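Novice: need the 3D shape of this:
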Amino acid sequence: MNKKWVFIATGLLCLTPWVTSPIALILGFALSTSGMVPKEFAVEKWTKKLLAYSIVGLGFGIHLQEALQVTGDGLGLIVTSIFFTLAMGMLLAKLFNFDKETSYLVSAGTAICGGSAIAAVAPAIRAKDQSIGLALATVFVLNSIALFVFPVIGHALNLDQNTFGMWAAIAIHDTSSVVGAASAYGEEALKVATTLKLSRALWIIPVALISTFIFRSGSRKISIPYFIFFYCAAILFSDLLPQFDAVYNVIFSIAKQLMIVCLFLIGSAISVEKIRTAGAKPMILGVILWVMVSVGSLLWLLYL
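Specialist: Below you'll find the model as predicted:
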């Protein structure tokens, strides 16, 4: 069997209930490391599309009142964490003489939503391809670690579903890893994490605009994640027409399974070479910011 069919068969396996989020990521990484990912497959392109469709589908499983409550409860934490992370990133870059452009992209990815934020902010500051690649590699590595580590910490600290969902939404970079970690923790954690994470992702727009002025770039091109608005529409639709609740449950279940396939695709885009390319400085900055956000947000949720 050639690598094309091995890749397809493994992806289809991720649609079964036997493959969990962490296992899907490992399977993807294993194929990538062994050179079994076909070059003709546009993995990153398919990942973005499938992720968007999956998130919209998850919207059908979230009730409007729950969404409003979660967003309201977490608004202060969202705003504080975003601007604290960006400020600390710029400060640390200056103190340790890190590359300003790469450091800012890593900070933006940590502050908002990983690769999506980096992709949105990059044209606004006219970032070089090398800086974008280093920032993305850093975020990918930390995302992969978060998917495994956060549920373990959550259970060790005996966090309830709501608290874990909010913590994952704030402290994990990419939406896919947030959903993966939260789904491994529980159904309620998944709903809370998805809602709050997408509320946080909306801050891509103002942050990209602010970034344009910080870097004095003439560019005004901003990549807006439109699927967030469709996600909101799905919540409204299911709330206005509750008689189709059985259909919404099916859509929600399919979306959860597609999210596992997304994690398989993300894993297949990670390689040892990419991890090495990330280098020490971006990774050091990424880890410091990630620890600050993770610890700070958890203390906020537990004691404030």
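
Novice: contacts and neighbour counts: CA atoms only from here.
Specialist: Noted.

Novice: neighbours of R276, how many?
Specialist: For R276, the neighbour count with other CA atoms under 10 Å is 12.

Novice: following the helix or strand containing it, which helix or strand shows up next?
Specialist: Per DSSP states H and E, R276 falls inside helix 272-277. Later in the chain than helix 272-277, the nearest helix or strand by DSSP H and E is helix 280-303.

Novice: buried residues, that next one. List them.
Specialist: Neighbour counts over helix 280-303 (16 or more other CA atoms under 10 Å) mark 281-283, 285-287, 289-290, 292-294, 297-298 as buried.

Novice: now for that helix, which elements pack on it?
Specialist: The contact analysis (3 or more CA pairs under 8 Å, 6 or more residues apart in numbering; DSSP states H and E) places helix 280-303 against helix 64-95, helix 100-111, helix 129-156, helix 161-171.

Novice: just send those helices back as a markdown table, with distance to I260 and mean neighbour count too.
Specialist: A markdown table is the format used below for the helices and strands packed on helix 280-303 (distance: least, CA to CA, whole Å; neighbours: other CA atoms under 10 Å):
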| stretch | distance to I260 | mean neighbour count |
| --- | --- | --- |
| helix 64-95 | 23 | 17 |
| helix 100-111 | 22 | 28 |
| helix 129-156 | 12 | 20 |
| helix 161-171 | 17 | 27 |
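
Novice: would CSV of those with distance to S54 be doable?
Specialist: Below are the helices and strands packed on helix 280-303 laid out as CSV (distance: least, CA to CA, whole Å):
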stretch, distance to S54
helix 64-95, 17
helix 100-111, 21
helix 129-156, 18
helix 161-171, 17
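
Novice: for the strand or helix carrying T195, which positions count as buried?
Specialist: In this structure, T195 sits in helix 187-201 according to DSSP H and E. Neighbour counts over helix 187-201 (16+ other CA under 10 Å) mark 188-201 as buried.

Novice: any idea which of those residues is closest to V106?
Specialist: Checking the buried residues of helix 187-201 against V106 by CA to CA gives A201 as the nearest, at 15.3 Å.

Novice: which residues sit in contact with that closest one?
Specialist: The contact partners of A201, taken as CA atoms under 8 Å, 6 or more residues apart in numbering, are 112-113, 117.

Novice: now show me the structure for the sequence below, then we'll compare the two:
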Amino acid sequence: MKIKRVHLVGIALVLIVSLVAQFLSRYLPQLGAESLAMIIGIILGNTIFANARYAAGVKWSEKYPIEIGIALLGSTLTFKTLSKLGLNGIAFIIINMILVITIVFVLGKYLFKVDDNSTMLMGAGNAVCGSSAIAAVAPVIKAKDDDRRTAVATVSLTGMLLLLTLPTLSHFFFGNNDLLRGALVGGTVQSVGQVVGTAALINSNVVTFATLFKLLRVIMLVFVVLLFAYLAKRRDAKDLATTEEKAKVTILPWYIIVFAILLVINSLATLPTPVHQVSHTISTFFGIVNLAAIGLNLKWTVIKKSGVKFLSFGFLVGATQVILAIALIKIFF
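Specialist: Next comes the predicted model:
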């Protein structure tokens, strides 16, 4: 995690892109700072700033700040969130997440024929919280950097489509019922920022409900990481040649452990409001930094390699996720 001189120019570039995206999001709230950061990053990383001198710092920015952001996110959450949603709300989110992950695996394996790691990254990104979930799952399943970047780009683009369509769809299916509209937005849109941005296009009450539903999905991040770590360990054990290698134990990343500890502490003894505010601000900004760095690192060749197939995979998952959520909301509410 140590910053070296070779990292400085790349880190400075990522910070500038992140700040510009944050500024532009005031005028383009429909897109949000995270999506803007990734779009600007992709354009600049493949044109003006394609030089290798930025690579080390951009790669550093892609990996470490988001880990701190995920860890701090735990201090902004509490198990009391569950009680605010009621048993129906909790059941809706948990069953929806299970079905989304299952459908991602089925589509990935049988229809789109993508590898296991890409499938797990897509499952985490869509079921939990976009790029943060992908960043949390990637190291425990030993995913390649290109696979992770492609998954983040696909999930983020899907989130942008949902942002533009859900306000109209939520009104069509649920009228002016803010709770149900919040359930649809909070139960489907990928990143926290995109959830707030989508809900804000409807009204402030929907923002409140959507955020609650979304936070429950974020709380489930620990369990999703544990599940995929277990699945990856079982898969890898079949390929390992030596007894010594088989004896190695996969340990959860430090930031997932800290996330869980802070979540428990905040649930048992509520942390001071300034701690929540600072943690939320840092976590949000590091999420923007992560997408700026991913955009700068995501080259046209990688996008072309993933091609129409992977984008189709992502968009079909997004559409299925919305259909599932609408059906489950009708059942539980």
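
Novice: in what helix or strand does the residue nearest to K63 of structure 2 when sequence neighbours are not counted lie?
Specialist: The shortest distance from K63 of structure 2 to any non-neighbouring residue, by CA to CA, 6 or more residues apart in numbering, is to N290 (7.4 Å). Assigned by DSSP H and E, N290 of structure 2 falls within helix 273-297.

Novice: quick one: that helix to structure 1 mean distance?
Specialist: With mean CA distance after the TM-score superposition for structure 1, helix 273-297 of structure 2 departs from structure 1 by a mean of 2.4 Å once superposed.

Novice: and the contacts of stretch 227-238 of structure 2?
Specialist: 120, 137, 140-141, 246, 250, 252.

Novice: now it: how far from the chain's centre is it?
Specialist: 21 Å (CA atoms, centre = their mean, to the nearest Å).

Novice: so for it, what gets flagged as buried?
Specialist: Buried, per 16+ other CA under 10 Å, within stretch 227-238 of structure 2: 228-229, 231-233, 237.

Novice: E101 of structure 1 reaches D129, doesn't it?
Specialist: No. At 10.7 Å, E101 of structure 1 does not count as touching D129 under the criterion of CA atoms under 8 Å.

Novice: re the thing from before, nearest to L50 of structure 1, of the contacts of A201 of structure 1?
Specialist: Among these, and counting by CA to CA, the member closest to L50 of structure 1 is C113, at 16.6 Å.

Novice: any idea how far that closest one lies from N143 of structure 1?
Specialist: Distance of C113 of structure 1 to N143 of structure 1, given as CA to CA, to the nearest Å: 10 Å.

Novice: try I170 of structure 1
Specialist: Per CA to CA, I170 of structure 1 is found 13 Å from N143 of structure 1.

Novice: helix/strand/coil for P38 of structure 1?
Specialist: Classification of P38 of structure 1 using DSSP: H, G, I helix; E, B strand; the rest coil returns coil.

Novice: quick check: it touching W5?
Specialist: No. At 9.2 Å, P38 of structure 1 does not count as touching W5 under the criterion of CA under 8 Å.

Novice: look at those two and report which has more neighbours.
Specialist: Neighbours around P38 of structure 1 and W5, counted as other CA under 10 Å, are more numerous at P38. The numbers are 17 against 13.

Novice: now the residue nearest to the more buried one when sequence neighbours are not counted: which helix or strand?
Specialist: Nearest in space to P38 of structure 1, with sequence neighbours left out and distances taken as CA to CA, 6+ apart, is K4 at 5.6 Å. Assigned by DSSP H and E, K4 of structure 1 belongs to helix 3-13.

Novice: buried ones in that helix, by neighbour count?
Specialist: Within helix 3-13 of structure 1, the residues scored as buried using 16+ other CA under 10 Å are 7, 10-11.

Novice: related to what we said a few turns ago, who wins for neighbours among the contacts of A201 of structure 1?
Specialist: With neighbours set by other CA under 10 Å, the maximum within these is found at I112, which has 34 neighbours.

Novice: helix, strand, or coil at G35 of structure 1?
Specialist: Criterion first, three-state DSSP; result for G35 of structure 1: coil.

Novice: and what of T270 of structure 2?
Specialist: Looking at T270 of structure 2 with three-state DSSP, the answer is coil.

Novice: endpoints of stretch 91-104 of structure 1, how far apart?
Specialist: 10 Å.

Novice: which position in structure 2 aligns with Y53 of structure 1?
Specialist: Taking TM-score structural alignment, Y53 of structure 1 has I68 as its aligned residue in structure 2.

Novice: its match: neighbour count?
Specialist: I68 of structure 2: 20 neighbours (other CA under 10 Å).

Novice: check contacts around it.
Specialist: 255, 283, 286.

Novice: how close does it sit to Y255 of structure 2?
Specialist: 7 Å.

Novice: now do L82 of structure 2
Specialist: Separation of L82 of structure 2 from Y255 of structure 2 (CA to CA) stands at 23 Å.

Novice: could you do S75 of structure 2 as well?
Specialist: Following CA to CA, the distance that separates S75 of structure 2 from Y255 of structure 2 is 12 Å.

Novice: when these two are compared, which one has more neighbours?
Specialist: With neighbours defined as other CA under 10 Å, S75 of structure 2 and Y255 compare such that S75 has more, 27 against 19.

Novice: what's the neighbour count on the residue nearest to that one when sequence neighbours are not counted?
Specialist: Distances taken as CA to CA, 6+ apart place L262 nearest to S75 of structure 2, at 4.9 Å, with adjacent residues excluded. Neighbourhood size, L262 of structure 2 [other CA under 10 Å]: 21.

Novice: for stretch 242-252 of structure 1, which outside residues touch it?
Specialist: Outside stretch 242-252 of structure 1, the residues that touch it by CA under 8 Å, 6+ apart are 57-61, 238.

Novice: ditto for stretch 25-41 of structure 1
Specialist: Stretch 25-41 of structure 1 has contacts (CA under 8 Å, 6+ apart) with 3-4, 6-7, 10, 144, 263-272.

Novice: nearest to D160 of structure 1, out of those residues: which one, please.
Specialist: S144 (22.8 Å).

Novice: any idea what that closest one aligns with in structure 2?
Specialist: In structure 2, S144 of structure 1 lines up with S156, judged by TM-score structural alignment.
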